[in-house]
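S.K.: Structural data only, the sequence is not supplied:
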């Protein structure tokens, strides 16, 4: 199994079990030890590779323990401190990591609740752990650009020099991406003023601020939607599906498949494909992406598991003025849920996952 596949497998386990894990010990057993063994490839039962409850006396602090120390050639390389999976991670939780980092040869320290993993090193001062992580891995929302960097920490591909040399760039790029994402979700006054003063020529008054608070949020959402549509159009062009030449650039622009055997009365729209991508993103929490497929018909657009019409995940009824998301129960009885916006599909995520679980085995 490839490294990314092992990571996806553990991520699925975390998604399914995180809410049921209530203690630190349970978090270690369910998530942390599997990460060390199946993802990083170290033998958690070999004390020459992994030392649980690692002890190193620090000044007046005697007998303090760190949860795990990963060893290579008899030297500590990675320190791991664990917290319960339902708790958030704060720098205050890392006090023992700070102390142990200074008295061992470790260059990598990890603070985790089994779901989110914060990786630290000593960029700011030699042999002193930084206050901010250089890499943050969230198993509920994996950033695929980080997978090669995580792999460098594995037993098979361990490359400390490469990790350290890339750490500063990773630290700031990661922090910038998280900050940008936060501004898109809930723009701050500074962010609103930054854009408003570039497009509004009058004085930036309280009334203007209130007006642009709404406008900046709408503009950000529309920008993201347009980027998604652009990527869909590019993908359609590559796969042999071409938008009609006289269609408007909105998400409802029709596209047709370059398949001569296809029923010519069936018209697939970008809006249907965008809805399919949302359903697929939800379903991929349960199965691999390639198992989720689609078929268009005259009356609805079907999202299927394994390209099998006996395994319907959802149906998109987008041909009329009112859009519906169709979900089927165990008896294949369909319930149509009216939606006004494609983002409303996310509110039916539980039903979509249940459908996938029903068929996936």
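M.R.: Cool, got the structure. If you're wondering where the values come from, they're calculated on a predicted model, not measured in any experiment.
S.K.: hey, let's count contacts and neighbours off CA atoms from now on
M.R.: Noted.
S.K.: helix or strand right after the lengthiest strand in the chain?
M.R.: Secondary structure assigned by DSSP state E gives strand 308-317 as the longest strand of the chain. Downstream of strand 308-317, the next assigned helix or strand under DSSP states H and E is strand 323-328.
S.K.: which outside residues touch the longest strand of the chain?
M.R.: 272, 275, 279, 299-305, 323-328, 352, 355-356, 359 (CA atoms under 8 Å, 6 or more residues apart in numbering).
S.K.: mind listing the strands for the stretch 1-150 of the chain?
M.R.: With strands called from DSSP state E, counting those that start in this stretch, the stretch 1-150 of the chain shows them at 50-55, 65-72, 75-82, 108-112, 116-120, 135-138.
S.K.: For residue 221, identify the helix or strand it belongs to.
M.R.: With DSSP H and E as criterion, residue 221 is part of helix 206-238.
S.K.: List the buried residues of that helix.
M.R.: Along helix 206-238, these residues count as buried under the neighbour rule (16 or more other CA atoms under 10 Å): 209, 212-213, 216-217, 229, 232-233, 236.
S.K.: How about stretch 261-269, which residues are buried there?
M.R.: 267-269.
S.K.: hang on, the earlier thing: and of the strands of the stretch 1-150 of the chain, who's closest to residue 164?
M.R.: strand 108-112 (8.9 Å; CA to CA).
S.K.: How far does stretch 283-294 sit from its chain's centre?
M.R.: In terms of CA atoms, centre = their mean, to the nearest Å, the centre of stretch 283-294 is found 15 Å from the chain centre.
S.K.: would you list every one of the helices in the stretch 151-300 of the chain?
M.R.: 160-185, 189-199, 206-238, 270-283 (DSSP state H, counting those that start in this stretch).
S.K.: any chance of these in a markdown table, with distance to residue 128 too?
M.R.: Shown next, in a markdown table, are the helices of the stretch 151-300 of the chain (distance: least, CA to CA, whole Å):
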| stretch | distance to residue 128 |
| --- | --- |
| helix 160-185 | 14 |
| helix 189-199 | 33 |
| helix 206-238 | 39 |
| helix 270-283 | 40 |
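S.K.: re earlier: most neighbours per residue, which of the strands of the stretch 1-150 of the chain?
M.R.: With neighbours taken as mean count of other CA atoms under 10 Å, these reach their highest mean count in strand 108-112, at a mean of 23.
S.K.: Okay, the residue nearest the centre of the chain and residue 130: tell me how far apart.
M.R.: In the chain, the C-alpha nearest the mean C-alpha coordinate belongs to residue 141, at 1.7 Å (CA atoms, centre = their mean). To residue 130, residue 141 is 24 Å away according to CA to CA, to the nearest Å.
S.K.: for comparison:
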């Protein structure tokens, strides 16, 4: 079984069990140990995976980290586990202490759902404050799976991982800072633009003024980029309807079905959302008199969503389960972006 399928199965397992898992020990056994096993490490072999690994810290003796994955009799990866309800931001310090007194090269902080992976890029044998790779098993992207595969036992290469870790750490950091600045521009950020665009004395009232401008500007940039992506897809793919559907149209030219510009725009928005999770050539369109359908693998049973744009009030209908759907009123077509998580969950379920 491929890693992608294994991780999807584990993700589904976590979804089904997490409401019943209420302790750290239960999280370890139900979520974390299966993940270690998925990476190809024998969790029942104490020469490979040591639970409650002793990591003495200065005067504190018998300090234990939850798991150590061994290599040539030395700990290679330390894993500190918390209950899945815990916020990981409160626990990195403890793992940092363990990392310093062992020969380990990587440290993982996890609650069984979120994983934060650290190394020592800044100072040798000192765990970095910021993880170089983080992921959420319930919201996996293809690029996450590609990075996780580097930690499989048969693929593990310390030099290759460390080489790419620096790039990933700083790229992730920039993305995090950028997202925060888009939502809440800082004084320094607003001051930069004010100094470039205005001759006003940069008092706080001017900085606050440019915070507002920055927030609006970024909102418009995101909207423009989304529209550009839609236009690019349209130019490359033209009308993305399966060849079978095209044949139907040719054979029945008077069927009364008219594919509108708004339906195509909605379709390309859905495709841009799902591009993170699946190859675009697996996403198909099927227009009917009642709705414009979006399908996985051109399979009617695997419909993802339906665009009901034939009335004054537009709706997005999302496939929840067999014979069950969620119908959502849209003020404008771009509101489809607000339902990214729900659409991606449909793909995960249909492709599992």
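M.R.: Arrived safely, thanks for sending. The structure displayed is predicted, hence computed values, not measured ones.
S.K.: Can you pull the TM-score for these?
M.R.: The TM-score (TM-score structural alignment, normalised by the length of the second structure) is 0.79; 343 aligned residues with a CA RMSD of 3.9 Å.
S.K.: what angle do the longest strand of the first structure and strand 323-328 make?
M.R.: 150 degrees (axes from the mean of the first three to the mean of the last three CA atoms, to 10 degrees).
S.K.: what's the mean deviation for strand 308-317 of the first structure versus the second structure?
M.R.: By mean CA distance after the TM-score superposition for the first structure, the fitted strand 308-317 of the first structure averages 3.8 Å away from its aligned residues in the second structure.
S.K.: What distance do you get for the residue of the first structure most remote from its centre to residue 131 of the first structure?
M.R.: Farthest-out residue of the first structure from its mean C-alpha position, per CA atoms, centre = their mean: residue 60, at 41.8 Å. According to CA to CA, residue 60 of the first structure stands 23 Å off from residue 131 of the first structure.
S.K.: With residue 178 of the first structure instead?
M.R.: In terms of CA to CA, residue 178 of the first structure sits 17 Å off from residue 131 of the first structure.
S.K.: ok, now residue 10 of the first structure?
M.R.: 28 Å.
S.K.: So between these two, which is more surrounded?
M.R.: With other CA atoms under 10 Å as the criterion, residue 10 of the first structure and residue 131 differ in neighbour count, and residue 10 comes out ahead with 20 against 15.
S.K.: Now for the nearest residue to residue 197 of the first structure once chain neighbours are set aside: which residues touch it?
M.R.: Spatial nearest neighbour of residue 197 of the first structure, chain neighbours left out: residue 204 (7.0 Å); criterion: CA to CA, 6 or more residues apart in numbering. By CA under 8 Å, 6+ apart, the contact list for residue 204 of the first structure reads 193, 196-197.
S.K.: Give the buried subset of those residues as a ChimeraX selection command.
M.R.: To isolate the buried ones among those in ChimeraX, judged by 16+ other CA under 10 Å, type:
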select :193,196
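S.K.: Go through the contacts of residue 204 of the first structure and name the one nearest residue 155 of the first structure.
M.R.: residue 193 (48.4 Å).
S.K.: what lines up against the closest one once you look at the second structure?
M.R.: Under the alignment (TM-score structural alignment), residue 193 of the first structure pairs with residue 191 of the second structure.
S.K.: what do you get for residue 267 of the first structure?
M.R.: By TM-score structural alignment, residue 267 of the first structure lines up with residue 260.
S.K.: Equivalent analysis for residue 173 of the first structure, please.
M.R.: So, by TM-score structural alignment, residue 173 of the first structure is matched to residue 171.
S.K.: Mind telling me what residue 162 of the second structure corresponds to in the first structure?
M.R.: Aligned partner of residue 162 of the second structure by TM-score structural alignment: residue 164.
S.K.: show me the contacts for its match.
M.R.: Counting by CA under 8 Å, 6+ apart, residue 164 of the first structure has contacts residue 121.
S.K.: mind redoing it with 10 Å?
M.R.: Listed by CA atoms under 10 Å, 6 or more residues apart in numbering, the contact set of residue 164 of the first structure reads 107-108, 120-123, 134, 170.
S.K.: Also residue 188 of the second structure?
M.R.: Residues 194, 207, 211 are the ones in contact with residue 188 of the second structure under the rule CA under 10 Å, 6+ apart.
S.K.: Now with 7 Å, please.
M.R.: Contact analysis of residue 188 of the second structure by CA atoms under 7 Å, 6 or more residues apart in numbering lists nothing.
S.K.: Tell me how far residue 337 of the first structure lies from residue 348 of the first structure.
M.R.: In this view, residue 337 of the first structure and residue 348 of the first structure are 9 Å apart by CA to CA.
S.K.: same thing with residue 290 of the first structure?
M.R.: Distance from residue 290 of the first structure to residue 348 of the first structure, by CA to CA: 21 Å.
S.K.: Also residue 155 of the first structure?
M.R.: 41 Å.
S.K.: So between these two, which is more surrounded?
M.R.: residue 155 (19 against 14).
S.K.: wouldn't that one be in contact with residue 40 here?
M.R.: Yes - the pair residue 155 of the first structure / residue 40 is scored as a contact, 6.0 Å apart, by CA atoms under 7 Å.
S.K.: For burial, what's the neighbour tally of residue 105 of the second structure?
M.R.: For residue 105 of the second structure, the neighbour count with other CA under 10 Å is 20.
S.K.: my bad, should have said residue 339 of the first structure
M.R.: 15.
S.K.: Give the equivalent position in the second structure for it.
M.R.: Residue 339 of the first structure maps onto residue 330 in the second structure, with residues paired by TM-score structural alignment.
S.K.: give the contact list for that match.
M.R.: The contact partners of residue 330 of the second structure, by CA under 7 Å, 6+ apart, come to 314-316.
S.K.: Translate residue 219 of the first structure into the numbering of the second structure.
M.R.: By TM-score structural alignment, residue 219 of the first structure lines up with residue 217.
S.K.: From residue 199 of the second structure, how far out is its match?
M.R.: Per CA to CA, residue 217 of the second structure is found 20 Å from residue 199 of the second structure.
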